[in-house]
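# quick one, structure for this:
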Amino acid sequence: MLVSITEYLVKYYAGFHVFSYMKFRSIASVLTAFFLSICISPSMIVYLQKMSLGQIIRNDGPKSHFKKQGTPTMGGFIIVISIIISVLMWAYLSKYVWCVLFVIFSYSIIGFIDDYRKITLKTTKGLIARWKYFWQSVVALVVSFIIYRISKGTLTIDLIFVSCKSIIPQLMSLLSILISYFVIVGTSNAVNLTDGLDGLVIIPTIFVASGMGLLAWIKSNIYFATYFNIPYFCDASELVIVCAAIVGAGVGFLWFNTYPAQIFMGDIGSLALGGALGTIAVLLHEEFLLVIMGGMFVVETLSVILQVGSFQLFGKRIFRMAPIHHHYELKGWPETTVIVRFWIISFMFILISLVILEVR
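Here you go, the predicted model:
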């Protein structure tokens, strides 16, 4: 929006050209989202406290969590609104950008309904699982079809291994849409599962958004794309602005979400952020690299799958509690220790993904 206005102002003063530079707009996007998040949060915390919109704690969870009962939740609204405003201000609104914004907005609504039901019904269940998954699926399928169409009828998925580089297939249209669907829904739910401790999920999200932003920047530059031997996408440049907004909003929210948290993001934030990361990965054709970058989310999700599968098949639990971050809490790790160590692991996954990008 703002960059479109400056196109007219350039006629009167050439200095306004700076607003069209991607580096400038990326930095501006980070700062705008950050300051919006920082400015909105205090008022939001006070409002949520007045409305008694506090977190409901699981009875079977770690005892240390009981003191968090009533902490304001649904703080993901702060992240979502900061991202959307920042992107609208600093990005050229291409089809790629609209796809991500649509997912963020739609998934935040699903998350809001889920959070609101938890609070009003005084339960940790929230929205019925099948309905939650149904609406996630509807949004993901719509976006996957749109992405398929704007990709001119084909989606190419870059495989991780170098040995596969020469035989990358052009996937059938249906398979392409299904893979995109699973990536978007899967990432959204994986981020949601990871959101269990103060600040635990936001730093890995910032790391992954930073990694995806770097990928978008490389792919939108024909020289860098040639050097790394990866496909060139001129439209990917605006996804850098989106990733920058996610980073800025996330850092601003972390100011109040770090231990001991003054506010939780709730499903309104985790579902939207996860859906956004999945959509960006699909648009960049980096679905498999997302699995490496978001390795922390994968580990958390696998711990739940293994726990449920083991209990249903053998009547035994693998972990003391799933997701796995609760397992380490019940083993006696302080919450801050679990959080920081998981942050470190997440950072290692980002480094591994960048090595894979270099050598593949």
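# CA atoms for contacts and neighbours, from now on please.
Fine.
# from residue 182, how far off is residue 171?
According to CA to CA, to the nearest Å, residue 171 and residue 182 sit 15 Å apart.
# scratch that, residue 304 is what I was asking about
Distance of residue 304 to residue 182, given as CA to CA: 17 Å.
# ok, now residue 3?
The span separating residue 3 from residue 182 equals 34 Å under the rule CA to CA.
# next one: residue 57
Applying CA to CA, one obtains 29 Å for the distance of residue 57 from residue 182.
# relative to the whole chain's centre, how far out is the helix or strand residue 328 falls within?
Element membership for residue 328, per DSSP states H and E: helix 324-330. Helix 324-330 sits 23 Å away from the centroid of its parent chain (CA atoms, centre = their mean, to the nearest Å).
# follow-up on the earlier one: who has more neighbours out of residue 3 and residue 182?
Ranked by neighbour count (other CA atoms under 10 Å), residue 3 and residue 182 place residue 3 first, with 21 against 16.
# the more buried one: what's it in contact with?
Remark: with contacts taken as CA atoms under 8 Å, 6 or more residues apart in numbering, residue 3 is in contact with 19, 20, 89, 90, 91, 92.
# can I assume it sits in a strand?
No. Residue 3 is assigned helix when assessed by DSSP: H, G, I helix; E, B strand; the rest coil, not a strand.
# where do the strands sit along the chain?
Taking DSSP state E as the test, none of the chain falls into strands.
# longest single helix anywhere in it?
When the chain is parsed with DSSP state H, its longest helix is helix 22-50.
# packing partners for that one?
In terms of contacts (3 or more CA pairs under 8 Å, 6 or more residues apart in numbering; DSSP states H and E), helix 22-50 is packed against helix 76-90, helix 237-257.
# okay, those helices, which one's buried deepest?
The highest mean neighbour count among the helices and strands packed on helix 22-50, using mean count of other CA atoms under 10 Å, belongs to helix 237-257: a mean of 28.
# orientation of that helix relative to helix 22-50 in degrees?
Counting by axes from the mean of the first three to the mean of the last three CA atoms, to 10 degrees, helix 237-257 points 40 degrees away from the direction of helix 22-50.
# mind giving me the packing neighbours of helix 237-257?
With contacts defined as 3+ CA pairs under 8 Å, 6+ apart, helix 237-257 has these neighbours: helix 22-50, helix 76-90, helix 95-121, helix 202-219.
# switch the ones you listed over to TSV; also include distance to residue 134.
Formatted as TSV, the entries for these read as follows, by distance: least, CA to CA, whole Å:
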stretch	distance to residue 134
helix 22-50	28
helix 76-90	21
helix 95-121	10
helix 202-219	24
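# comparing the ones you listed, which comes out most buried?
Comparing those by mean neighbour count (mean count of other CA under 10 Å), helix 76-90 ranks first with a mean of 25.
# want to put them side by side, so please do this one too:
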Amino acid sequence: MLVYLFEYLEEQFNWPGAGLFQYISFRSGAAILLSLIISMVFGGRIISSLKRLQVGETVRDLGLEGQKEKEGTPTMGGFIIILSILVPCLLFAKLDNIYIITMLVTTLWMTAIGFADDYIKVFRKNKQGLKGTFKIVGQVGLGLIVALIMLLSSDVKVRLTAEEARNGSYEIVEEFSVDMRQQNGELYTQEYAYVRTTLTNIPFIKGNVFKYESLVGLFTENAAKWAWIIFIP
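This next block holds a predicted model:
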């Protein structure tokens, strides 16, 4: 959210230093710093508060040495991690970015599952927590949502060289060029293109690029149309 505030300040008032928020390196560094501050400075206070509220682990007495020492250990300490992720992200990221949106949805979805599990364990005194069936359904459902976003969203693009994009007959969304410098110091222009495709980068294979449609292509000529069968699972 701070990105939009400082963009406004720079445009309207030419605020000194506001332009720094345009650079992802500055915002990344600031987000890391804030995340550390939240986890290190406020983490202890959150744990103390959870102990005071008696939000802790219940241990069955099995007669094991040191077993009872674990009783009262806060089970919702993951709250610190959630704050360390969400607060810096909401403050320093551009919230119209599809990857940021996907990450936030994923984080909140898994937080809900974890909270439900801890709530059942702590307040309902059920050591089993949330049933495994619900956990699996929740995780599979989330995986399906993320896969559909990656497959269908027009904002999810892959960057290739313009030559690779044309030779591969990809759906080109945007073409652009970047001035680059060779080892001998000479400048040259490299053309790139953003394309819509189901390929992904995997090490240890030729070119580090894996095309999902190549598997479907073994069974049908119209591989691009049916690539989702492999991509989504």
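# find me the equivalent region of the helix holding residue 328 of structure 1 in structure 2.
Across structure 2, nothing matches helix 324-330 of structure 1 (TM-score structural alignment).
# so for that helix, what gets flagged as buried?
Using 16 or more other CA atoms under 10 Å as the burial criterion, the residues of helix 324-330 of structure 1 that qualify are 324, 325, 326, 327, 328, 329, 330.
# possible to save the helices and strands packed on helix 22-50 of structure 1 as TSV with distance to residue 127 of structure 1?
Compiled in TSV, the helices and strands packed on helix 22-50 of structure 1 are given as follows (distance: least, CA to CA, whole Å):
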stretch	distance to residue 127 of structure 1
helix 76-90	17
helix 237-257	24
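# do you know which of the ones you listed lies nearest residue 226 of structure 1?
The closest approach between residue 226 of structure 1 and any of those, judged by CA to CA, belongs to helix 237-257 at 15.6 Å.
# alignment lookup: residue 134 of structure 2 to structure 1.
Residue-level alignment of residue 134 of structure 2 against structure 1, with TM-score structural alignment as criterion, gives residue 131.
# could you count how many residues lie near its match?
Counted with other CA under 10 Å, the burial measure for residue 131 of structure 1 works out to 11 neighbours.
# the contacts of residue 3 of structure 1 into TSV, with extra columns for distance to residue 256 of structure 1?
Converted to TSV, the contacts of residue 3 of structure 1 look like this (distance: CA to CA, whole Å):
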residue	distance to residue 256 of structure 1
19	31
20	33
89	25
90	25
91	27
92	31
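# looking at the residues you listed, spot the one nearest residue 44 of structure 1.
Each of the contacts of residue 3 of structure 1 was scored against residue 44 of structure 1 by CA to CA, and residue 89 proved nearest at 22.3 Å.
# and the match of residue 134 of structure 2, how far from residue 137 of structure 1?
Where residue 137 of structure 1 is concerned, residue 131 of structure 1 sits at a distance of 10 Å (CA to CA).
# for residue 353 of structure 1, same thing?
In this view, residue 353 of structure 1 and residue 137 of structure 1 are 28 Å apart by CA to CA.
# who has more neighbours, the two?
Each of residue 353 of structure 1 and residue 137 had its neighbours counted (other CA under 10 Å), and the higher figure belongs to residue 353 (21 against 17).
# contacts only, for that one.
Here residue 353 of structure 1 is in contact with 289, 292, 293 (criterion: CA under 8 Å, 6+ apart).
# so the first one makes contact with residue 160?
This points to residue 289 of structure 1. Yes. Judged on CA atoms under 8 Å, residue 289 of structure 1 makes contact with residue 160 at a distance of 6.9 Å.
# who has more neighbours, those two?
Per other CA under 10 Å, whichever of residue 289 of structure 1 and residue 160 has more neighbours is residue 289, with 23 against 18.
# give the aligned equivalent of residue 121 of structure 2 in structure 1.
Structural alignment (TM-score structural alignment) places residue 121 of structure 2 against residue 118 in structure 1.
# residue 247 of structure 1 versus the closest residue to that match other than its chain neighbours, what's the distance?
On the basis of CA to CA, 6 or more residues apart in numbering, the spatially nearest residue to residue 118 of structure 1 that is not a chain neighbour turns out to be residue 126, at 4.3 Å. With distances defined as CA to CA, the gap from residue 126 of structure 1 to residue 247 of structure 1 amounts to 28 Å.
# next: residue 4 of structure 1.
Residue 4 of structure 1 is 23 Å from residue 247 of structure 1, by CA to CA.
# go on, residue 70 of structure 1?
Distance from residue 70 of structure 1 to residue 247 of structure 1, by CA to CA: 27 Å.
# and if you look at residue 241 of structure 1?
Relative to residue 247 of structure 1, residue 241 of structure 1 is positioned 10 Å away (criterion: CA to CA).
# same deal with residue 10 of structure 1?
The separation that residue 10 of structure 1 has from residue 247 of structure 1, given CA to CA, amounts to 29 Å.
# middle-most residue in structure 2, spatially?
Centroid-nearest residue in structure 2, with CA atoms, centre = their mean: residue 103, separated by 3.4 Å.
# to which residue of structure 1 is that residue aligned?
Using TM-score structural alignment as the criterion, residue 103 of structure 2 maps onto residue 100 of structure 1.
# trace residue 149 of structure 1 over to structure 2, please.
Using TM-score structural alignment as the criterion, residue 149 of structure 1 maps onto residue 152 of structure 2.
# its match - how many residues pack around it?
For residue 152 of structure 2, the tally of surrounding residues (other CA under 10 Å) stands at 11.
# what of the one 5 residues further on?
The burial metric for residue 157 of structure 2, expressed as a neighbour count using other CA under 10 Å, is 19.
# could you do residue 64 of structure 2 as well?
Quick note: residue 64 of structure 2 (other CA under 10 Å) scores 8 neighbours.
# likewise for residue 59 of structure 1?
The local packing of residue 59 of structure 1 (other CA under 10 Å) involves 11 other residues.
# how about residue 134 of structure 1?
The number of residues packed around residue 134 of structure 1, counting by other CA under 10 Å, is 12.
# do the same with residue 123 of structure 1
A count of neighbours around residue 123 of structure 1, defined by other CA under 10 Å, yields 15.
# who are the contact partners of it?
When contacts are counted by CA under 8 Å, 6+ apart, residue 123 of structure 1 is found next to 56, 117.
# let's see it at 7 Å
By CA atoms under 7 Å, 6 or more residues apart in numbering, residue 123 of structure 1 lies in contact with residue 56.
# cool, residue 38 of structure 1 as well?
When the contact criterion is CA under 7 Å, 6+ apart, the partners of residue 38 of structure 1 are 252, 253.
# which residue in structure 2 lines up with it?
Under the pairing rule here (TM-score structural alignment), the equivalent of residue 38 of structure 1 within structure 2 is residue 40.
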